[in-house]
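Sequence plus the predicted model coming up.
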Amino acid sequence: MIKQDGEHSRKLHLQELRADLIVAGGGLAGVCAAVTAARTGTKVILVQDRPVLGGNSSSEVRLWVLGATSHMGNNNRWAREGGVIDEILVENTYKNPEGNPLILDMLLLDKVKQEANITLLLNTAVYSLDKKDAETIDCLRAFCSQNSTEYILKAPLFCDASGDGIVGFLSGAAFRMGAESRQEFDEPMAPTTEYGELLGHSLYFYSKDTGKPVKFTAPDFALPDISVIPRYRSFNAQDYGCRLWWVEYGGRLDTVHQTEDIKWQLWKVVYGVWNYIKNSGKFPEAETLTLEWVGTIPGKRESRRFEGDYIMTQHDLVEQREHDDAVAYGGWSIDLHPADGVFSERPGCNQWHSKGVFQIPYRSMYSRNISNLFLAGRIISVSHVAFGATRVMATVAHAAQAVGIAANLCTKYGVTPAQIIEKGYLSELQQNLIASGQYIPGLRLKDHKDLVHSASITASSQLSFSGFSQPDLWKPLTMAAGQLIPLEKGPVPVFSIPCRAVSKELLTCELWLSSRKASFTPDVLLASRQLQIEGEGYAELDFNVSLEESGYVFLIFRQNENLELGYSNQRITGILSVFNLINKAVSNYGKQSPPPGSGVDEFEFWCPQRRPQGENLAFRLSRHADVFSPENVRNGVDRPVDQPNAWVAGSRDPAPCLSVSWEEPQRISTIVLSFDSDFDHPMESVLMTHPETVMPFCVRNYRICDDQGNELYSRSGNYQTRNIIRLDDAVSTKGLKIYVEHPLATVPAALFGLRCYEN
């Protein structure tokens, strides 16, 4: 028994913890930074002021995770983010195809707890800090309400991934809040005062059909007059969760210190909306619906943005400027919202897309005036306009992984974040990032420790791609359709396309390129042809043009609903059909037509259809395209970019095998394989269900043998992109054989990367 009288002076329980890196904030950015750092051997303390991880993606807010793929609604092909965030999204799709936000909570907690180098503090809020000097943080002070414990958290390095930037703010790091003028960065999209300078918060709700009539009595604080919300005319009783992103408010207020006021206003709106849906008599389909869940904390979009050594602007995104210190990329639209949110007469968002993904520089990932402070999440160094695209969760998670690798280098070399550039460690940062699964546009992995670089590589077969044998189904050309085809430089082969029409119809065919290398916006017309089609057969298309360099071409067929084209059920890594689709969810109306003077490009959208649709056009080539060589597994790029970058086995090979051999025995303890988990698939974390739990291109079953045929490793049921195999005992061998099984009868086996290490 513990008994104390009232005369004692009492203090909170105090605990001091030390690490190499302290990450404040357990959203996806903080999680990915912490996990990435921990895997390098860096000791990490991850401090999170909420009971679960995930931030806006958690069950507390329930926003889907999105980034460069943009619901497959833009021209960013094979753009899903790599590294830890890829692991998380792939695993969530496999284990949680229904999009249950509670299961995502579980997966994130499990991901962090698997790392022995992470100390996780939940329900622990940073409230103060001490500094060594004006430019250096010494320790953070935090309090956990659940165990009534105060923590002193000490480390040489800190990362602020807290959303509002509590560590940066308390440390004196330079920051901005609100929108810059158009003149400061020459940004045509800088908002007017009337539009507003801040994006607001959103609060979601879930409904459930009980199968019987349900009454609803609104609380007294519910918004009484729903007509003050201009959108009330288009309410939909079936919408719930983050499809209600437009329930937004707070852009005219202080989005840090007035968050509780904003939350109450959003509660008024939510309960007012539901009262209108249930009791106005205009939604008979809502009779059996009940209000299952309402958010208790709002999802924040914008507050402070901190200044690094570089501030990204609209020009970096739209022009896709290249940076020597690129460590990540984004591809969400420049997505700005009116400050009045749900009460505005304006559209709920104003989205303008770039022609492709844009690089994120390392200089935007650390504070310019606090020497040991990394920046991660939505607070990185960007203008308000650029923030419109960099703020989304998959993008911030991907960028934060650079912090994890950078922290390891800072510890290794005893330098500050900025000194990684000053002291010449930038290339090592970029290469280590790519080796960890990160994709950085324009860069390749050049890993001198990888033994595969000195090996001879052969395969039991290689797909000799000359198109598809026959059409398996026919579809009318009700919208313009196209095919992305990887070709080698030189004369373009003749295309044959199956088509049919009852009577004579005009088929308009075009061959396009992208003006930007490794981009997927068709904006350079090479040639066009028009053919008369009658009956059923193959149309021959000889464009009589030549490619100056290898890359993807767009074979496009303009709309004619009286024509049908043949499609194939076969799917191949790096081969994709695209359509001039409309996707209103991301302001895609088939063509982007920005207002004059906006500084945004005009172009057509060419996007894939979601499976089970999206079959390839059953075209044929007059000669095969040699683009699936086994040599691709060591070219340092593990996704389709300007080429498929994969070894693809022949579809009729009964036992596909990739072999590597050396003249002298090599000692091998680690093998890394990179499979095709379909980087074009967006993998939204909640609400959007998926037709598969495992991507159809992903090799499920494989085994690895040495040069004597001894099995070193085997796996069944793989679904992940990267498999890292650490052998219990290192082997000495002059060769390895990787036996893979075709994932499906219609999908030949593919492998992006193979790497071998001594340790």
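That came through fine. These numbers come from a predicted model, not from an experiment.

Only C-alpha atoms from now on, for both contacts and neighbour counts.
Noted.

how about the helices in this protein?
All helices of the chain, identified by DSSP state H, fall at 28-39, 84-95, 101-113, 166-171, 182-185, 259-279, 314-318, 384-390, 393-413, 419-422, 426-435.

then this one, side by side with the first:
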Amino acid sequence: MASDFKDTSTAGNQSGRKHQYKTETYDVVVCGGGLAGFCAAVASARHGARTCLVQDRPVFGGNSSSEVRVTPHGAGAFHVYAKETGIISELTIEERARNHEPIFENGWTNSVWDMTMYDMAQQTENLTFYLNTSIFDVRMANERRIASVVGYVANAELELELIADVFVDCTGDGIVADRAGCEWRMGSEGREEFNEPHAPLQASGDVMGNSIHFKTKDIGYPAPFTAPDWAAKLDNPDFFYKQGRKPNDIRGGYWWIEIGVPWHTIYESEDIRHELTRYVLGIWDWMKNKDPLTKELAANHAIDWIGQVPGKRESRRIMGQYLMTEHDPINRTVFEDEIAYGGWFLDLHTPGGLHAPTSEHASSEGYSETTEYAVKSYCGPYGIPLRSTIAKDVDNLMMAGRNISVTHAALGTVRVMATTALIGQAVGTSAAIALRKGLALADVPSEAIREVKQTLLRDGCFLLNTTNEDELDLARNARVTASSQAAVSGAEVKEELRASGELGHHDELLRQRKGQWIAISEGVLNRVSVCVTNQSDTPQIVVAKIIPVDHIWDYRSEANPALATTELEIMPGTYQWIDWDVQLSEADGLKLGSYVRLDLLANPYIAWHCGDGIVPGHTCAYEMGSSKMRRDWNGPTRSFRVEPAQHAYSPEHVISGVTRPYHFTNLWRSDANEELPQWLELQWEEQQSIRQIELTFPGNILWEYHGYAPFHHDPQCPKDYRIEAEQQGTWVQVLAVKGNYQRHCRHTLEKAIQTKKLRIVIDATNGDPSAAIYEVRCYQT
């Protein structure tokens, strides 16, 4: 970094105007420190680019920060094992491990999250950052190239000019791109332009609105509240209960406190902030003093926090090399330049928010998961192309966040923060690679996309259509063995539930078709069994099918022709194990190293019980409509038994190239009946020189971020482990780690070791009886 500092104050003249100017030069400047910008800057710096991150607020995180307190959502909210990994995963795992506070919903983020991000920024080499700094000008070298951006540091009377080779606009509002003269869109495209099902018939300036949140606290005794005169006067229960604004929880967390049009979400943000504040006070006055359904529940609750920085959903969208439309997430378009993925539903909020006749569609329908709107809005996981992050009008500008090149309809799913964090990491990585290789940004999707994708995978990210093909990874050529491996025989039911005879959960009833994924590793499947209850007084028939599926997110009801179909007769009674002798083999189409789905078709008198705990890589779904399935409840494992047991966790999976359940389990897992320590061994025919060892462990990908408790350490994640190398016939310890809870761990040894055999020995987990690893990588340097 080069820096030129000039102080224009007059010595000895205290009444004179004091203004300071500072000029600095970097490889990459990232403008905007929300999750997209933060991940872009960290990724760029980690890959050797001298990077500056500029944020206009005093903390990182944008809408996720303690100032706004929107819970980061993403694909994990709707798809089991789809939680975002990479830098965002490092952050969320660390925050949950450090924080005493539950993340109930919006409004519950505290400063531990801010400090987790600040700590990472401080520890990242090659990264400089400026907080409280607003970009107000862009200076062009020519009509297609930015020379510098200029910002003002609040409370410092400092004007800051930042010169760079590459700029990344993560401002949300697209401030840099706008000042640089880029084409952008704002508003809703009409149906006729792209024939998007969610688009309105006519184009308009309508955008999704801004929100502020509030949080309450139970103080243990009556807490009176009197709204000021200027607060919104809300006296009609229909506003809440018939228009999709149900106050579900006294503690807060209401995303629907939202206002946009008729105000402009950029230019009139302060007017919106004031209007939202009026409504927050009016809403709490209704809940506290007027609503017969909530006022007793709220008696001991007091307002603990009200946000004053509106969280913005939509404004400018910068036109890039490719414009994503709604058809891409709905149809899961496969992009050659895929660099991230999403999986939130197509969530387009009603323009006007609190001033509209009803709230967002899903809410106004009571969050029913089987309506026509719910079916057409459920999507993903789907890929996102790099071209949508490269500005088409300026040669050295990229975007990450809600301002990337998408239509209004597509933004409904792409905009959520965990998704934009993945985009940010990919953009920062791509920028650094482009600079290192001397490539124009526009050429990266065609000339360096393989390196970008392979780098993202190595850094802990996941891509839908890319596996580890890193030629430098020595582990890919190793023979892998282990001390033991687990087998899947099924998922039993809790004994106390069987004794009680009661349903474990209302979602166990077969109101719709339900399916359970089962990993197949053997050449035969002789018998499957399910534990069910018949609530009627007469025998019931349930149609059962075994269907081969492409992966764990293959939600087609009839994904492929069934391998077997039968009718199960179920007598009246509770918790019965029903056997089906399927007698399937490879000759019948049973494919090793893949999933089948055991489906039970609808019969509302029958409950298919959940298993006791989750069998890793074995999820379930139900039919929501139009021959489409979706994750059932929070993705448990339904009760099942299989004969013979399937050895679905072989040690070779650690070099499968995939670091989560997808087409198969992709996990080595030791036999739970064998005590720890357990080990995994890599062996080569020739001696290898190894300096760097990279491990990906299980944990923290089953659900989204706020599904995990305070001080959470995932039980499956190895806690204490050692790395050993065989030296002259003796195992020598080269590294020992204690107290781990992170998923992705990278270890660089003091000096390279020469060996034909390497072992990872797991002495203790964070609670699970089995040792487990998704991936092992080894490198010379």
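Done, it's in. Owing to the predicted nature of the structure, the values given are computational and were not obtained by experimental measurement.

Now the TM-score, please.
After superposition, the two chains reach a TM-score (TM-score structural alignment, normalised by the length of structure 1) of 0.89; 727 aligned residues with a Cα RMSD of 2.8 Å.

all strands in the stretch 551-700 of structure 2, in order from the N-terminus.
564-570, 573-585, 594-600, 603-608, 620-625, 628-631, 640-646, 668-669, 678-696 (DSSP state E, counting those that start in this stretch).

What is the aligned counterpart of residue 453 of structure 2 in structure 1?
Alignment note (TM-score structural alignment): residue 453 of structure 2 maps to residue 430 of structure 1.

wouldn't its match be in contact with residue 327 here?
Yes - assessed by Cα atoms under 8 Å, residue 430 of structure 1 is found in contact with residue 327 at 6.1 Å.

neighbour-wise, which of the two wins?
residue 327 (29 against 25; other Cα atoms under 10 Å).

Alignment lookup: residue 311 of structure 1 to structure 2.
By TM-score structural alignment, residue 311 of structure 1 lines up with residue 323.

for residue 162 of structure 1, same thing?
So, by TM-score structural alignment, residue 162 of structure 1 is matched to residue 171.

Residue 4 of structure 1 too?
Under TM-score structural alignment, residue 4 of structure 1 pairs with residue 12 in structure 2.

need the contact list for the nearest residue to residue 262 of structure 1 once chain neighbours are set aside.
In this structure, residue 262 of structure 1 finds its nearest non-sequential neighbour in residue 250, 5.6 Å apart by Cα to Cα, 6 or more residues apart in numbering. Residues in contact with residue 250 of structure 1 (Cα atoms under 8 Å, 6 or more residues apart in numbering) are 199-201, 259, 262, 339-341.

Looking at structure 2 now, which of the residues you listed still hold up?
Here is what carries over to structure 2 from the contacts of residue 250 of structure 1, by both residues aligned by TM-score structural alignment, their matches' Cα atoms under 8 Å: 199-201, 262, 339-341.

export these to TSV and tack on distance to residue 449 of structure 1?
Below are these laid out as TSV (distance: Cα to Cα, whole Å):
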residue	distance to residue 449 of structure 1
199	47
200	48
201	47
262	53
339	52
340	55
341	53
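
all strands in the stretch 401-550 of structure 2, in order from the N-terminus.
Using DSSP E, counting those that start in this stretch, strands in the stretch 401-550 of structure 2 cover 479-482, 488-491, 509-510, 514-520, 524-534, 540-549.

quick one: the last one to structure 1 mean distance?
Its match in structure 1 and strand 540-549 of structure 2 itself, once the structures are fitted together, sit a mean 4.2 Å apart by mean Cα distance after the TM-score superposition for structure 1.

Pull the distance from that strand to the chain's centre.
Per Cα atoms, centre = their mean, to the nearest Å, the displacement of strand 540-549 of structure 2 from the mean C-alpha position of its chain is 32 Å.
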